[in-house]
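J.: I would like the atomic coordinates for the input below:
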Amino acid sequence: MKMLDKLEKRLGFLAVPNVVMTLIIAQLVIYAGMLTGRLEFEGLLLVPKAVFAGEWWRLLSFVLTPPYVPATAFQAIFLAFFWYILWMMSQNLEAQWGTFRLNVFLLTSILFAIAGAFIGQLISPAATLYVAPRFLYYSLFLAFATLNPNIQFLMMFLIPVKVKWLAWIIVGFGFIAVLAMPSIGHRIAFVAPYFGYLLFFKGMLRQSLENRQRRSKFAAERIQSADAALHICEECGASDKSHPDRDFRYKSVAKDMVCLCNICREKHSNSN
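T.: Here you go, the predicted model:
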């Protein structure tokens, strides 16, 4: 992306190194506040109606909110594992993209999420929309899977699954979730954050689609050529496919090579 290259030259010094680790530490602090009862999960999410009522901190706090996990004995273990995977993927993306591009990717997703929430609320004013930061995790995962499709994760620590298939599963469940949502506003708020992913990967996705279409066309042409007859009799129309028992040969007629099967050659011989 040429525009990003230009922006990086001018604004690259503003990029925050290891930005996802900073986000994880902030979420850890928020999580500690939730455990002590000083903070509530619902009070930190992005709720457009609440922002209109003056709760401006939600424009930032929703990004710092840790993922919602039901209160169980394994809650802390799950969050630790979740944060480790999130950090690992961010390290990979930062190594491939650079610090500035990863920062822009996250910021773009967040801005689209905020815009989508407010647009969705305006379109469906009767609904109460809220946005949690799960879109950020899914966007990072989709970016990681797009750049590293063949890396394997161990499902339940036992079953190796390529990350690209997990990404398709997430996309499939996301599509079902969109269809099940009660209003257009909910759908806009849900889909909007992923426009950041599309902006970053539109060229790669287009090229992948073109390559797939090219391979399909080549495969179809190979099948067609394999099914096509090599020899067709000029007189009776028999071919080596329709009549594999016949013998086809060529002879010169008015400087053109004409194909005849053995039956037609015998007819010519008898008539002569």
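
J.: contacts, neighbours, all on C-alpha from now
T.: OK.

J.: for the residue nearest to residue 149 when sequence neighbours are not counted, grab the count of nearby residues.
T.: Nearest residue to residue 149 in three dimensions, chain neighbours excluded: residue 164, at 4.6 Å (CA to CA, 6 or more residues apart in numbering). Around residue 164 sit 20 other residues, with neighbours defined as other CA atoms under 10 Å.

J.: which secondary structure element is home to residue 164?
T.: Counting by DSSP states H and E, the element that carries residue 164 is helix 163-180.

J.: next, the angle helix 163-180 makes with the helix or strand following that helix.
T.: Helices and strands here follow DSSP H and E; after helix 163-180, the next one along the chain is helix 184-191. Computed by axes from the mean of the first three to the mean of the last three CA atoms, to 10 degrees, the angle separating helix 184-191 from helix 163-180 equals 170 degrees.

J.: mind listing the strands for the stretch 101-250 of the chain?
T.: Per DSSP state E, counting those that start in this stretch, the stretch 101-250 of the chain carries strands over the ranges 152-155, 159-162, 248-253.

J.: elements contacting the last one?
T.: If I follow you right, that is strand 248-253. Contact here means 3 or more CA pairs under 8 Å, 6 or more residues apart in numbering; DSSP states H and E; on that basis strand 248-253 packs against strand 256-261.

J.: got the angle between the strand it packs on and strand 248-253?
T.: Going by the same axes, to 10 degrees, strand 256-261 makes 150 degrees with strand 248-253.

J.: could you also give me the structure for this next sequence, so I can compare it with the first?
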Amino acid sequence: MRAIEKRLDQFCRDHPRFGIPNLMNILVIGTVIVFLLDRFSGYRASYLLSFSASAIFHGQIWRLVSFVFVPLGSDILTVALSLYFYWWIGSSLEREWGTARFSLFYLLGVVFNIVFGLIAGYTSVTYLNLSMFFAFAVLYPDMRVLLFFFIPIKIKWLALADALLFVLAFLSSLIRLDIVGAFLPLVSILNFFLFFWSDMMDVLQYRRQRYQHQHSKQTVNFKKATKQAQQQKGYIHKCAVCGKTDTDFPDMEFRYCSKCNGYYCYCMEHINNHVHIE
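T.: Next up is the predicted model:
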């Protein structure tokens, strides 16, 4: 995965003019047009433009592209809010990444959906838009938005909530033996994994190392010794050789020896002049 991610980055650097500038503007305008056509045609437009493998195999190849413009919903307020939200996210990603990287990110998502749709019979851009949201949350985790227009919440918490719902939907589909419904979300966010695999692995490695450090024998002993010292002796550091403490000698520096087996503290006179404890 890391090798693929590096090749994608290299492609974007080598082809800076690749892609469609202001791609989200085109997607939003196209979706609005289809929504308006639906209102006057009894949703005939969405029917003719949505993804259908059987229709594509019978010559309606425009569905390979037009399905990305089919609105997700029929309520005007819901559609308007979702379009604005994803336009804001997509435009922010394009400004951060550049046109080439963002276009490649979205294009790969579309390609993955098309391949899956041709095999399974149908597909949707619902989870493709969710992949953009996950990407935005990785780049701007602490940005605040107003949930329900008045509750300030960080993007990362919304992303975690969406990820939980994503997992629940996946498990629910598996329980119902709906294999297509279970794997459509996974396929739709493959582009996210391709572009953020290194970041996710780095976070997992950092958290694993931090957990190991916090629960290591030396750290536990150090915390225990520090707590006992504060409660009983009134000092934090005490030289294991001469017994000097930071209470008796507040200007003295104390260090811990990395070669001793355990957290043993020494004053500056003995940090380099003591027998290491095995």
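
J.: next one: residue 54 of structure 1 from residue 200 of structure 1, what distance?
T.: Distance of residue 54 of structure 1 to residue 200 of structure 1, computed by CA to CA, to the nearest Å: 34 Å.

J.: neighbour-wise, which of the two wins?
T.: Neighbours around residue 54 of structure 1 and residue 200, counted as other CA under 10 Å, are more numerous at residue 200. The numbers are 17 against 10.

J.: list the buried residues of the helix holding residue 164 of structure 1.
T.: Taking 16 or more other CA atoms under 10 Å as the neighbour-count basis, helix 163-180 of structure 1 is seen to contain the buried residues 163, 164, 166, 167, 178.

J.: and stretch 172-181 of structure 2, by the same measure?
T.: Of the residues in stretch 172-181 of structure 2, those buried under the neighbour-count criterion (16+ other CA under 10 Å) are 173, 180, 181.

J.: picking up where we left off before, what does the residue nearest to residue 149 of structure 1 align to in structure 2?
T.: Residue 164 of structure 1 maps onto residue 156 in structure 2, with residues paired by TM-score structural alignment.

J.: check contacts around that match.
T.: Shown in contact with residue 156 of structure 2 (CA atoms under 8 Å, 6 or more residues apart in numbering): 137, 138, 140, 141, 142.

J.: tell me the residue in structure 2 that is farthest from the middle.
T.: For structure 2, the residue at maximal distance from the C-alpha centroid (CA atoms, centre = their mean) is residue 242, at 52.2 Å.

J.: mind checking how far that one is from residue 254 of structure 2?
T.: Noted for residue 242 of structure 2: a distance of 12 Å to residue 254 of structure 2, by CA to CA.

J.: before we move on, what about residue 150 of structure 2?
T.: 51 Å.

J.: okay, helices next: where are they in the stretch 101-250 of structure 2?
T.: 126-139, 155-175, 179-188, 190-214, 217-228 (DSSP state H, counting those that start in this stretch).

J.: switch those over to JSON lines; also include distance to residue 146 of structure 2.
T.: Output for those, formatted as JSON lines (distance: least, CA to CA, whole Å):
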{"stretch": "helix 126-139", "distance to residue 146 of structure 2": "15"}
{"stretch": "helix 155-175", "distance to residue 146 of structure 2": "10"}
{"stretch": "helix 179-188", "distance to residue 146 of structure 2": "26"}
{"stretch": "helix 190-214", "distance to residue 146 of structure 2": "25"}
{"stretch": "helix 217-228", "distance to residue 146 of structure 2": "41"}
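
J.: what does residue 141 of structure 2 align to in structure 1?
T.: Counting by TM-score structural alignment, residue 141 of structure 2 lines up with residue 149 in structure 1.

J.: residue 245 of structure 1: neighbour count?
T.: Burial of residue 245 of structure 1, expressed as a neighbour count using other CA under 10 Å, amounts to 10.

J.: who does the one helix or strand residue 89 of structure 2 maps to touch, helix- and strand-wise?
T.: Of the helices and strands defined by DSSP H and E, residue 89 of structure 2 is found in helix 76-97. The helices and strands touching helix 76-97 of structure 2, judged by 3+ CA pairs under 8 Å, 6+ apart, are helix 23-41, helix 99-120, helix 126-139.
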